[in-house]
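In: sequence unknown, structure follows:
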């Protein structure tokens, strides 16, 4: 099939899937460290370096990539759905003009709600793989096990916390990213350094969005690792056990990972879309 005959939304899907897959493979160890920190007994006294050394010592270096299979299975459709939804919504609502601050916030949040809901069962499996508490043999086997032992509804455990995390993150990220990109001087935006400038804008946007949504990420992890737990119950338990600081556990590796993944994904996506003759 000639690329010129492919629907623009499908092109956006392909660009998003490729960019997301590359970044997921590269930064999976940070996601694993984040999950282990958030689910470690007495986690308020354990740091990222300690968890890193423990994983390498007990599970070897490749142990840092535990959960990469469900991560990739989730990412290929998930990031693709996100970027194709974003592109379709933007073209339908705004046309060729760039989004304003509020429009960027709503576009990012809307696209992420759709993608996050569709891929939630795979997110659940990925989180459990990374926690080290479950010995699933495969992604398909994990999905079957959850359905049989906990019921089909359990596949969507943590939906509330996931949307409370992902929708604001994507909305805030897109808001910060688009506005910082627009603030770049014209000579920088049109220079050979434009991709690097785009990455820097992505890093700044990722740091800000990650910090603001970290509590929801902690709750999402706890709900998915502990079956039959609600978001409100997880929040109460976490506050009683660790105080307010518990809501920011795993913030450093998550901030690093989400920042670098988002920056890389958007940079690759925009570069590929421009080569296909489409404005992202």
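Out: Cool, the structure landed. All of these numbers come straight from a predicted model, not from anything done at the bench. Residues are numbered from 1 along each chain as shown.

In: can we go C-alpha only for contacts and neighbour counts from here?
Out: OK.

In: ok, now how distant is the residue located most distally from the centre of the chain from residue 95?
Out: What lies farthest from the middle of the chain is residue 187; by CA atoms, centre = their mean that is 32.1 Å. Using CA to CA, to the nearest Å, one obtains 26 Å as the distance from residue 187 to residue 95.

In: can you pull out the strands in the stretch 151-280 of the chain?
Out: With DSSP state E, counting those that start in this stretch as the definition, the stretch 151-280 of the chain shows no strands.

In: now the helices for it?
Out: Counting by DSSP state H, counting those that start in this stretch, one finds helices in the stretch 151-280 of the chain at the ranges 159-182, 186-189, 194-225, 231-242, 251-275.

In: okay, those helices in JSON lines with distance to residue 83 next?
Out: Formatted as JSON lines, the helices of the stretch 151-280 of the chain follow (distance: least, CA to CA, whole Å):
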{"stretch": "helix 159-182", "distance to residue 83": "11"}
{"stretch": "helix 186-189", "distance to residue 83": "22"}
{"stretch": "helix 194-225", "distance to residue 83": "16"}
{"stretch": "helix 231-242", "distance to residue 83": "28"}
{"stretch": "helix 251-275", "distance to residue 83": "8"}
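
In: next one: whatever helix or strand residue 26 lives in to chain centre, how far?
Out: Element membership for residue 26, per DSSP states H and E: helix 8-39. Remark: helix 8-39 is offset 7 Å from the chain centroid, using CA atoms, centre = their mean, to the nearest Å.

In: adding another structure so you can compare the two:
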């Protein structure tokens, strides 16, 4: 059996990047419709949404657009639930609306996904290696994937945050690159470089706990679930563990996701419309959470739970199963190359010996 941490066969960061890209592409194609429905149900809570700002997400990155300019939902539509949202979106906007923003998302989400997964793998491997040397064991305690997952998500989200601001401006209306450059200069002039990271706090509040919970659950499930050891690296087993981990992490962090959705909409309205009234509106996380609880109760903090679970569980399952399959593919490839290299070396030694 090939050891994953064997330095002779371990896959390179570039091979990890290729595995992550493949997973992100497949995940986005399959999971976009469910996240579009989830965001619609969450956004329905906001009265400001009726004739202004519409937020959707395909599982890798959120998008904000003004309804009037995109032609999305020309009048207020009330969704009774998940299936009703699927039906009404398809009927009023067409089937293609369920895959809204796929192209621009992939352009920016792929780098974020690559940074996230490669950083996690590198942090987990290096931390585990250091821990094993210090303790003379081969175990991986739960805190290693927890810290690695949280750290990797923090790094990835922070790096991509300025790109999300640019994307929001580009999607709000047609802008030339010179106009985007001018807009960014104005943000820096009046708000400093910190203005490029608007909304980062709420994003981290949602994504970091999710990543920490997800990776801890995933690695723990792989280790402790009773299953033949020779089949623990199969696509099916990784799919199951990824689905389980994603479901648990999605449930725990759903309130953060709801708050993030509301704050993202407010920030998008300010960027898109420059409404002076909106600029005076408080948009910190505590006020948003308090307002949601006041108007909708505890149930409001878990709006979109069903579509979020249905989306996140298979999305995490597909992403991690594809990623792990890619890792195994490259590990097998590296093993074969290593064997061929050793065989050629032995042939050279034998030829030199009998020459």
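Out: Yes, it's here. Predicted model, so just to flag it, every value in this text is computed and none were measured.

In: what's the TM-score once they're superposed?
Out: The TM-score (TM-score structural alignment, normalised by the length of structure 1) is 0.82; 270 aligned residues with a CA RMSD of 3.4 Å.

In: re earlier: of all the helices of the stretch 151-280 of structure 1, which one is nearest residue 145 of structure 1?
Out: Set against residue 145 of structure 1 and scored by CA to CA, the helices of the stretch 151-280 of structure 1 come closest in helix 194-225, at 14.0 Å.

In: what's the closest one aligned against in structure 2?
Out: Residues 234-265 of structure 2 are where helix 194-225 of structure 1 lands when matched by TM-score structural alignment.

In: can you pull the buried residues of that stretch?
Out: 235, 237-251, 253-265 (16 or more other CA atoms under 10 Å).

In: same thing with stretch 93-102 of structure 1?
Out: 98, 99, 101.

In: can I get those in TSV with distance to residue 21 of structure 1?
Out: Listed next are these as TSV, based on distance: CA to CA, whole Å:
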residue	distance to residue 21 of structure 1
98	26
99	26
101	28
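
In: among those, name the ones in helices.
Out: Counting by DSSP state H, the buried residues of stretch 93-102 of structure 1 place residue 101 in helices.

In: what's the closest of the buried residues of stretch 93-102 of structure 1 to residue 171 of structure 1?
Out: residue 101 (9.7 Å).

In: counterpart of the closest one in structure 2?
Out: Matched across to structure 2, residue 101 of structure 1 falls on residue 142, judged by TM-score structural alignment.

In: OK, contacts around that match?
Out: 216, 219, 220 (CA atoms under 8 Å, 6 or more residues apart in numbering).

In: swap the cut-off to 7 Å and go again
Out: 216, 220 (CA atoms under 7 Å, 6 or more residues apart in numbering).

In: in structure 1, what residue corresponds to residue 320 of structure 2?
Out: When structure 1 is aligned by TM-score structural alignment, residue 320 of structure 2 is paired with residue 266.

In: how far does stretch 72-84 of structure 1 sit from its chain's centre?
Out: Mean-position distance between stretch 72-84 of structure 1 and its chain equals 10 Å (CA atoms, centre = their mean).

In: which residues in structure 2 does it align to?
Out: Under TM-score structural alignment, the match for stretch 72-84 of structure 1 in structure 2 covers residues 106-118.

In: check the mean deviation of that stretch from structure 1.
Out: With mean CA distance after the TM-score superposition for structure 1, stretch 106-118 of structure 2 departs from structure 1 by a mean of 1.2 Å once superposed.

In: okay, buried residues for that stretch please.
Out: Counting neighbours by 16+ other CA under 10 Å, stretch 106-118 of structure 2 gives 106, 108, 109, 110, 111, 112, 113, 114, 115, 116, 117, 118 as buried.

In: now render those as JSON lines, adding secondary structure.
Out: Listed next are those as JSON lines, based on DSSP: H, G, I helix; E, B strand; the rest coil:
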{"residue": "106", "secondary structure": "helix"}
{"residue": "108", "secondary structure": "helix"}
{"residue": "109", "secondary structure": "helix"}
{"residue": "110", "secondary structure": "helix"}
{"residue": "111", "secondary structure": "helix"}
{"residue": "112", "secondary structure": "helix"}
{"residue": "113", "secondary structure": "helix"}
{"residue": "114", "secondary structure": "helix"}
{"residue": "115", "secondary structure": "helix"}
{"residue": "116", "secondary structure": "helix"}
{"residue": "117", "secondary structure": "helix"}
{"residue": "118", "secondary structure": "helix"}
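
In: and of those, the nearest to residue 184 of structure 2?
Out: Nearest member of the buried residues of stretch 106-118 of structure 2 to residue 184 of structure 2, counting by CA to CA, is residue 108, at 17.6 Å.

In: distance check, the closest one against residue 295 of structure 2.
Out: Using CA to CA, residue 108 of structure 2 is found at 35 Å from residue 295 of structure 2.

In: and residue 255 of structure 2, by the same measure?
Out: Per CA to CA, residue 255 of structure 2 is found 15 Å from residue 295 of structure 2.

In: residue 210 of structure 2 now?
Out: In this view, residue 210 of structure 2 and residue 295 of structure 2 are 26 Å apart by CA to CA.

In: and for residue 286 of structure 2?
Out: 14 Å.

In: count the residues that sit near residue 52 of structure 1.
Out: 19 (other CA atoms under 10 Å).

In: look up the closest residue to the counterpart of it in structure 2, ignoring the ones flanking it.
Out: In structure 2, the residue matched to residue 52 of structure 1 (TM-score structural alignment) is residue 86. By the measure of CA to CA, 6 or more residues apart in numbering, the closest residue to residue 86 of structure 2 outside its immediate chain neighbours is residue 37, 6.7 Å from it.
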